[in-house]
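**Student:** Can you look at this prediction? I've put the sequence above it.
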Amino acid sequence: MTPAPADCSARRSSSTTAPPAAWGAARSPAAARGGVLSSSYAGVGPVAHPRSDASLVDDVQHVLTHSPEVGAGDVEVRVEAGEVTLSGSVEDHAARRRIEDLVVAVSGVRVVSNHLRVRRPES
């Protein structure tokens, strides 16, 4: 067995040291197989590995808490078998729709039941 050279980087080719963004589409595994590059499967996990309800509650609450577009302080989130139920109240109809859109985008959410109510303006 021969000892490894002191400078192992000398054996690396320039393609392995370049950042992934510099590799380009021609070096991606999909392109090498002749496939079309698409992000349509991003966030889709294996069929046999469903997300737990507790994990979905955490992710939905995280998305709603960190979204600058909506105030979700009065929103309750429940999950059962991947079905999210939203209840509580929001400022307006746009917030109600935006919250539902944010929740639908969470990976693992199957159905959203939006029971949010729009608060009446105080006179």
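**Tutor:** Everything's here; your move.

**Student:** use CA for all of it now, contacts and neighbours both
**Tutor:** Will do.

**Student:** and residue 113, how far is that from residue 22?
**Tutor:** Distance, residue 113 to residue 22, by Cα to Cα, to the nearest Å: 44 Å.

**Student:** More neighbours: which of those two?
**Tutor:** Neighbour totals were compared for residue 113 and residue 22, and residue 113 leads with 13 against 10 (other Cα atoms under 10 Å).

**Student:** in what helix or strand does residue 115 lie?
**Tutor:** Take DSSP states H and E as the rule and residue 115 turns out to sit in strand 111-118.

**Student:** now residue 84
**Tutor:** Taking DSSP H and E as the criterion, residue 84 maps to strand 83-90.

**Student:** That strand vs strand 111-118, what angle?
**Tutor:** 10 degrees (axes from the mean of the first three to the mean of the last three Cα atoms, to 10 degrees).

**Student:** Included below, for side-by-side comparison, is a second structure:
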Amino acid sequence: MEDNPRFRDAKLGIIVSSVRALNVFLARSSKTGRLPDYIIVEGPLAGGHLGFGMDWEQYKLETIVDEGSAAVQVATRFTNSEECGLPQMVKQEYLVRKKKDVIVDTISPTGYPKAGLKIQPGD
């Protein structure tokens, strides 16, 4: 990237769900001479592809980032904002659904569980 004028100043980041995953990435990327400019740590309730096994409920974000962090990334919390590009119908679903409507399953191309909203009959 540093040799390409178009990408020379691009920031490099990684999303991880554990210190173990971060260490694997850092060990491999250190050989390239370029370490990430930022690291995003996602917990088991991040939504989408979780990076955890079916034992995801055993993990707590507070424990994962206990070793220190400089900022927080929040995404799902802002799905109902005016700036979010989701259709209004989808935004409404976020408002009316309850915790019981969140499901975690293993239907993911990554092989990891993913979280999402359960589709109700008649939806």
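**Tutor:** Great, that's in hand. These numbers come from a predicted model, not from an experiment.

**Student:** Once they're superposed, tell me the TM-score.
**Tutor:** TM-score for the superposed chains, counting by TM-score structural alignment, normalised by the length of structure 1: 0.26, backed by 46 aligned residues with a Cα RMSD of 3.3 Å.

**Student:** if we can go back for a sec, for the strand holding residue 84 of structure 1, buried residues please.
**Tutor:** Counting neighbours by 16 or more other Cα atoms under 10 Å, one finds that the buried residues in strand 83-90 of structure 1 are 83, 84, 85, 86, 87, 88, 89, 90.

**Student:** and residue 60 of structure 1, how many neighbours does it have?
**Tutor:** 23.

**Student:** Just say helix, strand or coil for it.
**Tutor:** With DSSP: H, G, I helix; E, B strand; the rest coil as the basis, the three-state label of residue 60 of structure 1 is helix.

**Student:** Next, the buried residues of the lengthiest helix in structure 2.
**Tutor:** For structure 2, the longest helix by residue count, based on DSSP state H, is helix 19-29. Residues residue 22 are the ones in helix 19-29 of structure 2 that count as buried (16+ other Cα under 10 Å).

**Student:** That one - contacts with which helices or strands?
**Tutor:** On a contact count with 3 or more Cα pairs under 8 Å, 6 or more residues apart in numbering; DSSP states H and E, helix 19-29 of structure 2 meets no helix or strand.

**Student:** Flag every buried residue along the helix or strand that it is followed by.
**Tutor:** Note on helix 19-29 of structure 2: by DSSP H and E, the next helix or strand toward the C-terminus is strand 38-41. Of the residues in strand 38-41 of structure 2, 40, 41 count as buried by neighbour count, 16+ other Cα under 10 Å.

**Student:** Could you identify the helix or strand that succeeds strand 38-41 of structure 2?
**Tutor:** Per DSSP H and E, the first helix or strand lying C-terminal to strand 38-41 of structure 2 is strand 48-49.

**Student:** What is that next one packed up against?
**Tutor:** strand 114-117.

**Student:** buried residues in the strand it packs on?
**Tutor:** 114, 115, 117.
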